[in-house]
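**Q** Got a predicted model here, sequence first, then my questions.
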Amino acid sequence: MNATTALVPSVFDLNTTSRRALAVALGAGFVALLAQVALPLPFTPVPVTLQTLGVLLAGAALGSRLGAQALLLYLAAGAAGLPVFAGGGAGVGWLAGPTGGYLLGFVAAAWLAGALVERFAADRRPLPAFLAMLAAGAAIYAFGLAGLAGWMALAGKTVSLPGLLALGFWPFALGDLLKAGLAAVLLPAAWKGLGRSGRI
């Protein structure tokens, strides 16, 4: 299958550095905005947030390169002290804490979502979009669970694999399925609404 272009580069002319930088900044800002919707859970250090939905949409809409850059900018802004992490969190300590692996996984997830869009046009129809969002979400969990296990080991806490999944996967699995489904509806709808309007 021939390579395709993600939604934002298809609709908007990103041939200048300033426009690409603006697209990256808007993607980072979108994730930061959704990160403010956060629900702490009493039994795990990992909160429920909407930022993962932002990661999936930013990666798929911007494409692999710009999507990954947007999430790198998001992490840099949070590490520098801007309150962009879950619930207004900030500081480099977040990258070394229990959610640090998830945050780093955002970059991989955005890149993967964009790559699947570019390779398979996975954002044009709901089912391929849903599968692409699940794959990108799996990347977040791979990094997140590894980071959570490492953080617990450094803190002197031992946890079994079932215990790790109980802390860092099962409480969020249903919500992330719903977010993947929502993204799979929004992306094809955006193509129908914007993709036919011509380049801006």
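**A** In hand now; what should we look at?

**Q** from here on, contacts and neighbour counts on C-alpha atoms
**A** Fine.

**Q** What's the local residue count around the nearest residue to Thr99 once chain neighbours are set aside?
**A** Excluding the flanking residues, the one nearest Thr99 by C-alpha to C-alpha, 6 or more residues apart in numbering is Val46, at 6.0 Å. Neighbourhood size, Val46 [other C-alpha atoms under 10 Å]: 23.

**Q** Determine the three-state secondary structure at Val46.
**A** Here Val46 is recorded as coil under DSSP: H, G, I helix; E, B strand; the rest coil.

**Q** roughly how far is the strand or helix carrying Leu131 from the heart of the chain?
**A** Assigned by DSSP states H and E, Leu131 falls within helix 126-154. Distance, stretch centre to chain centre, for helix 126-154: 10 Å (C-alpha atoms, centre = their mean, to the nearest Å).

**Q** for that helix, packing partners?
**A** Using 3 or more C-alpha pairs under 8 Å, 6 or more residues apart in numbering; DSSP states H and E, the elements in contact with helix 126-154 are helix 51-62, helix 100-120, helix 161-168, helix 170-194.

**Q** which ones are touching Gly100?
**A** Gly100 makes contact with 94, 144, 147-148, according to C-alpha atoms under 8 Å, 6 or more residues apart in numbering.

**Q** cool, Ala23 as well?
**A** 62, 66.

**Q** Just the element for it, please.
**A** helix 17-35.

**Q** Kindly check the end-to-end length of stretch 54-74 for me.
**A** Using C-alpha to C-alpha, to the nearest Å, one end of stretch 54-74 lies 11 Å from the other.

**Q** ok, second structure coming up, stack it against the first:
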Amino acid sequence: MNTAAPAARPSFSPLGLADRSVLWQVAAVALGTLFLALSSYIEVPMVPVPMTMQTFAVVMVGALYGWRLGGITIVAWLIEGAIGLPVLSGGAAGAIHFIGPTAGYLFAFPIAGAIAGWLAEQGWNGNKPVLAFLAAIAGNLACLALGGAWLAVMIGAEQAFIYGVAPFLLGAVLKSALGAAALAGLQRVASKR
């Protein structure tokens, strides 16, 4: 009888941040929060929730950094926004955004990034673009579900779905496809090294 523990699955990260020094990881968090902030400025104004590239960036940070460091990076970015740095949608800032209509989406971002990161570590990454797409979709849907649930408390379930979920479904698919393509491209570059 073999009682040896099963071998851990190798995780994929084109950046290899888990093997880097703490200084590298701190720099990666800073760079990741900058990427998240820049994605916040790419928006289509909508009421009560604008459409941005934030979910794309959140899923990419998770997939590239892994669920732990990705989650830390996303939380750091949210803290920057809460203390007043203009890093949220359209340059918004302040704690008020964490109790308004967008609060559920903001609190869902670390969860969405962690889902995408965990799935990437399980092999749903640039090595398998279809699975990378599904990982990104899972992160996006988690964000829409939690954001929509918070919005439903504020404006009712039907209105929350009409204004806070349905308009974002096509964008979630497109951003997920873009993310999967980017991860596949990064995988090709990483494998050539």
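**A** Perfect, thanks for sending it. Since this is a predicted model, take the numbers as computed values, not measurements.

**Q** Any idea what the TM-score is?
**A** Between these two chains, after superposing, the TM-score reads 0.90 (TM-score structural alignment, normalised by the length of structure 2); 186 aligned residues with a C-alpha RMSD of 1.6 Å.

**Q** Give me whichever of the helices and strands packed on helix 126-154 of structure 1 is most buried.
**A** The highest average neighbour count among these, using mean count of other C-alpha atoms under 10 Å, belongs to helix 51-62 at a mean of 28.

**Q** Quick one: map Ala135 of structure 2 onto structure 1.
**A** Using TM-score structural alignment, the partner of Ala135 of structure 2 in structure 1 is Ala132.

**Q** I'd like the helices and strands packed on helix 126-154 of structure 1 laid out as JSON lines, including distance to Leu22 of structure 1.
**A** Listed next are these as JSON lines, based on distance: least, C-alpha to C-alpha, whole Å:
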{"stretch": "helix 51-62", "distance to Leu22 of structure 1": "11"}
{"stretch": "helix 100-120", "distance to Leu22 of structure 1": "17"}
{"stretch": "helix 161-168", "distance to Leu22 of structure 1": "33"}
{"stretch": "helix 170-194", "distance to Leu22 of structure 1": "19"}
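
**Q** what's the closest of these to Leu73 of structure 1?
**A** When those are compared by C-alpha to C-alpha, helix 100-120 sits nearest Leu73 of structure 1, at 9.7 Å.

**Q** according to the alignment, the closest one goes to what range in structure 2?
**A** Using TM-score structural alignment, helix 100-120 of structure 1 pairs with 103-123 in structure 2.

**Q** And for stretch 71-89 of structure 1?
**A** The aligned range for stretch 71-89 of structure 1 is 74-92, by TM-score structural alignment.

**Q** what distance separates the start and the end of the matching stretch?
**A** 16 Å.

**Q** residues making contact with it?
**A** Surrounding stretch 74-92 of structure 2, the residues in contact under the criterion C-alpha under 8 Å, 6+ apart are 29, 32-33, 36-38, 40-43, 50, 52, 54, 58, 61, 93-98, 106, 109-110, 113.

**Q** circling back: could you report the separation of whichever residue in structure 2 pairs up with the residue nearest to Thr99 of structure 1 from Gly179 of structure 2?
**A** In structure 2, the residue matched to Val46 of structure 1 (TM-score structural alignment) is Val49. Distance of Val49 of structure 2 to Gly179 of structure 2, given as C-alpha to C-alpha: 22 Å.

**Q** Also Gly147 of structure 2?
**A** Distance, Gly147 of structure 2 to Gly179 of structure 2, by C-alpha to C-alpha: 21 Å.

**Q** same deal with Leu15 of structure 2?
**A** Distance, Leu15 of structure 2 to Gly179 of structure 2, using C-alpha to C-alpha: 15 Å.

**Q** Kindly report the same for Ile162 of structure 2.
**A** Applying C-alpha to C-alpha, the value for Ile162 of structure 2 to Gly179 of structure 2 is 26 Å.

**Q** doesn't Leu145 make contact with Gly168 of structure 1?
**A** Yes. With contact defined as C-alpha atoms under 8 Å, Gly168 of structure 1 reaches Leu145; the gap is 6.2 Å.

**Q** Can you tell me what Val55 of structure 1 aligns to in structure 2?
**A** Counting by TM-score structural alignment, the partner of Val55 of structure 1 is Val58.

**Q** With adjacent residues omitted, what lies nearest to that match?
**A** Residue nearest to Val58 of structure 2 in three dimensions, not counting chain neighbours: Gly113, with 5.2 Å by C-alpha to C-alpha, 6+ apart.
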